[in-house]
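Student: next input, structure requested:
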Amino acid sequence: MLAMNFRGPYRVRAAHKPDPCIEHPDDAVVRVLRSCICGSDLHLYHGLVPDTRIGTTFGHEFVGEVVDIGPGVRRLKKGDRVLVPFNIFCGSCFFCRRELFGNCHDTNPEATAVGGIYGYSHTAGGYDGGQAQLVRVPRADVGPTLIPPQMDLDDAVLLTDALPTGYQAAEMGDISEGDTVVVFGAGPIGIFAAKCAWLFGAGRVIVVDHIEERLEFVHRYAQCEVLNFRGVHDMAITIKRMTDGLGADVCIDAVGCEASGSFLQRLTGVKMKLQAGAATALHWAINSVRKGGNISIVGVYGPTFNAVPIGNAVNKGLTLRMNQASVKRHLPRLIEHIEAGHIEPRRIITHRIPLEEVADAYHLFSNKLDGCIKTVLIPPGVSV
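Tutor: Model prediction:
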């Protein structure tokens, strides 16, 4: 099969690899119909995630058609079209029983924190991902969800990570009716977080970024206010001036470890790797929220040290919530929202690129060229 192949930082290519096969009775093999490049994939691409091995295939956002199943699979059959949550989870461990599917204890040998994730290095279990023609799907009776017959595949693929993560970002903010919500980051997750904040009762939504095309898009798509941080001297003071001197009720960090904005954070966290990323957006969130406010963190950071102003959070009496999205938990509600026309996920897709051109796709997405917001990869032989 043809698959994305990691050759080292900033070096990926399309290459032929052996087809995946059934390795365990509860496996399925899925022919990929759509896969996405996620902002989290860029952390791998840029060499920031430990134990990302040469030859790995990335891709934790994909949908496809079941072509083979193991003898233990009961809920799927060949020919089923499925969306596959990025979490690989068992469904029965202590954490899965509490619907913390991103924290499954049985699908990652390195399960100190996160469960298994497709295509996300050996720190997340070493599973190959879906930027390929075929992918092995473990625990196939638990994770994959049948795509409703009337649903567009472009909507379905965004239900595997981006939309549920944005939705959970808003949910973890514990938004009350009329709250002011500030979202740091106008990438796909931030865009969906802003859109979903209204569903939880927000009275005002402000999105912060520095890429004008993305700010213009989220302003239209999520009907929100926007703020370009390039024109801001002090983020906390600016947000307080916009909120009667108090600060936002809820701040969402939808950026993570490669944030722009602070030279020192970027130098120590991205260039020198002395921290687990540049926590600029998290600093802004803690300092811009009001006393007694809520912080929701869905931006991805590394598993090691980060210098964050925890003293400010304590003294302000903040509530911080964070986690990998439990995709499966959100799917029934999000499918309802899509079917009712409340959210059109596919509108954020700006580029559809053949899998054969994956190197160019990563370059374009990484450098935010050509107005790129979300890139979908189309495997050979699959119609757009």
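
Student: C-alpha only now, for contacts and for neighbours.
Tutor: OK.

Student: what about stretch 353-371, start to end distance?
Tutor: For stretch 353-371, the first-to-last residue distance is 14 Å (C-alpha to C-alpha, to the nearest Å).

Student: next, the buried residues of it.
Tutor: Buried residues in stretch 353-371, defined by neighbour count with 16 or more other C-alpha atoms under 10 Å: 353-356, 358-359, 361-366, 368, 371.

Student: need those residues in JSON lines (columns: distance to residue 139 and secondary structure).
Tutor: Below are the buried residues of stretch 353-371 laid out as JSON lines (distance: C-alpha to C-alpha, whole Å; DSSP: H, G, I helix; E, B strand; the rest coil):
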{"residue": "353", "distance to residue 139": "30", "secondary structure": "strand"}
{"residue": "354", "distance to residue 139": "29", "secondary structure": "strand"}
{"residue": "355", "distance to residue 139": "26", "secondary structure": "helix"}
{"residue": "356", "distance to residue 139": "29", "secondary structure": "helix"}
{"residue": "358", "distance to residue 139": "28", "secondary structure": "helix"}
{"residue": "359", "distance to residue 139": "30", "secondary structure": "helix"}
{"residue": "361", "distance to residue 139": "30", "secondary structure": "helix"}
{"residue": "362", "distance to residue 139": "29", "secondary structure": "helix"}
{"residue": "363", "distance to residue 139": "33", "secondary structure": "helix"}
{"residue": "364", "distance to residue 139": "34", "secondary structure": "helix"}
{"residue": "365", "distance to residue 139": "31", "secondary structure": "helix"}
{"residue": "366", "distance to residue 139": "32", "secondary structure": "helix"}
{"residue": "368", "distance to residue 139": "35", "secondary structure": "coil"}
{"residue": "371", "distance to residue 139": "37", "secondary structure": "coil"}
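
Student: want to put them side by side, so please do this one too:
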Amino acid sequence: MSWHGKHDIRCESVPDPQIEHPRDAVIRVTSCAICGSDLHLYDNFIPGMTPGDVMGHECMGEVVEVGPESRHALKVGDRVVIPFTISCGACPQCLRGNFSVCERSNRNASLAQKAFGRTTAGLFGYTQLTGGYQGGQAEYIRVPFADKTHVKVPSNLSDEKLLFLSDILPTGWQAAVQLGIEETDTVAVWGCGPVGQFAIRSAVLLGAKQVIAIDRVPERLEMAAAGGAIPINFEVESVMERIDALTDGKGPEKCIDAVGLEAHVSGHIDSMYDRAKQAVMAESDRIHALREIIYLIRPAGTISMPGVYGGLADKVPLGALMNKGITVRTGQTHTQRWTDDLLRRIEEGQIDPTFVITHVADLADGPALYETFRDKKDGCVKVVLKP
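Tutor: A predicted model of the protein is given here:
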């Protein structure tokens, strides 16, 4: 699945990946997925893509080739999930468990430094800013630092139960964990896409008193309700009034922004302002959901932001953020920090990640399914592709 410009994803033949470094491995992909953050590339809201870049950062499969410095950790035939965050395992950040800000895995670190001030980790299939690594929506993928960038998985569980260890399951889990949820807390989740769904179930599993889910897509709200959340459809009722009613007028202690830079909402002045500025390239990110969270959260509350942001945003209510004493936790997911525990929970039946899958198709059907997923047609919540 190759990127060729805005709304132009093609399924085409590309050269097979090869071992380029002694710590590499090559994986035959058995399952991969389209992620909500792939849509930011599809819509061309994040800079740094070049024509022909292979998409995708959620994949798993079988090891078919191993570089000499990874043979202590991997062998041909191993079944593995590939985390979307590429980590060396030995730099100061990796040693602290901060795998998504690995200091060594971004081979385009100078570009990241210009954009972010300091480099972050390399990511699969996600722009030149994060290394320009070819992604996993393909028959094969080269994995750098493969001795550390893998999760070995058992043979007795289906791909569908394991695939999301690559990203959205640990992303939703981290979003909830970094809130420090207590049994008296109300947790409100903005955005009921795949990450939001896993964040909801994680918050429930971590013992929140109640979980509130905000979206406008009926199928997603139904899925959230099935996971234990109280749904709010922001197109048919007031989010503020409903949240006030559920929290005695005080607001939720903990909030999750699982929307990110493409907040879709109509009839709000701030949203119209964002769209106008984005159209003339005066800002990159639409942040209606984040503004609403800052306004509605209880003072001294905590915001967790798994939703992806790409650049610059305007009209951030810093006065409310500061004066209310709000803590903000952000970041790409430190995937490998969570995968051992989450794999155990899957094996024990605490979590069955397959609930989020609505579409399974051949890789060749991917271009059409990008559009289906983006437009939320046909009840689409999560797409799994089979190379």
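
Student: tm score of chain vs chain?
Tutor: These two chains, once laid on top of each other, score a TM-score of 0.95 by TM-score structural alignment, normalised by the length of the first structure; 374 aligned residues with a C-alpha RMSD of 1.3 Å.

Student: on that earlier part again, CSV for the buried residues of stretch 353-371 of the first structure, including distance to residue 17 of the first structure?
Tutor: Formatted as CSV, these follow (distance: C-alpha to C-alpha, whole Å):
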residue, distance to residue 17 of the first structure
353, 20
354, 17
355, 14
356, 13
358, 15
359, 16
361, 20
362, 19
363, 22
364, 24
365, 24
366, 25
368, 29
371, 32
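
Student: ok, of those, which one's closest to residue 305 of the first structure?
Tutor: Among these, residue 366 lies closest to residue 305 of the first structure (C-alpha to C-alpha), at 24.8 Å.

Student: state the distance from the aligned partner of residue 354 of the second structure in the first structure to residue 69 of the first structure.
Tutor: Residue 354 of the second structure maps onto residue 346 in the first structure, with residues paired by TM-score structural alignment. Using C-alpha to C-alpha, residue 346 of the first structure is found at 29 Å from residue 69 of the first structure.

Student: cool, residue 354 of the first structure as well?
Tutor: In terms of C-alpha to C-alpha, residue 354 of the first structure sits 27 Å off from residue 69 of the first structure.

Student: neighbours of residue 340 of the first structure, just the number please.
Tutor: 10 (other C-alpha atoms under 10 Å).

Student: and for residue 8 of the first structure?
Tutor: For residue 8 of the first structure, the tally of surrounding residues (other C-alpha under 10 Å) stands at 16.

Student: check contacts around residue 344 of the first structure.
Tutor: 155, 338 (C-alpha atoms under 8 Å, 6 or more residues apart in numbering).

Student: what of residue 279 of the second structure?
Tutor: By C-alpha under 8 Å, 6+ apart, the contact set of residue 279 of the second structure is empty.

Student: look up how far residue 258 of the first structure lies from the counterpart of it in the first structure.
Tutor: Per TM-score structural alignment, the equivalent position to residue 279 of the second structure in the first structure is residue 271. Per C-alpha to C-alpha, residue 271 of the first structure is found 10 Å from residue 258 of the first structure.

Student: gap between the corresponding residue of the first structure for residue 73 of the second structure and residue 26 of the first structure?
Tutor: Matched to the first structure by TM-score structural alignment, residue 73 of the second structure sits across from residue 75. According to C-alpha to C-alpha, residue 75 of the first structure and residue 26 of the first structure sit 10 Å apart.

Student: neighbour count winner among those two?
Tutor: Using other C-alpha under 10 Å as the criterion, residue 75 of the first structure and residue 26 rank with residue 26 on top: 18 against 11.

Student: next up, the contacts around residue 351 of the first structure.
Tutor: 372, 373, 374, 375, 376.

Student: redo the residues you listed as JSON lines? Include distance to residue 147 of the first structure, neighbour count and secondary structure.
Tutor: Listed next are the contacts of residue 351 of the first structure as JSON lines, based on distance: C-alpha to C-alpha, whole Å; neighbours: other C-alpha atoms under 10 Å; DSSP: H, G, I helix; E, B strand; the rest coil:
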{"residue": "372", "distance to residue 147 of the first structure": "26", "neighbour count": "19", "secondary structure": "coil"}
{"residue": "373", "distance to residue 147 of the first structure": "24", "neighbour count": "22", "secondary structure": "coil"}
{"residue": "374", "distance to residue 147 of the first structure": "21", "neighbour count": "22", "secondary structure": "strand"}
{"residue": "375", "distance to residue 147 of the first structure": "20", "neighbour count": "20", "secondary structure": "strand"}
{"residue": "376", "distance to residue 147 of the first structure": "18", "neighbour count": "24", "secondary structure": "strand"}
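
Student: from those, which is closest to residue 292 of the first structure?
Tutor: Set against residue 292 of the first structure, the nearest of these by C-alpha to C-alpha is residue 373 (33.6 Å).
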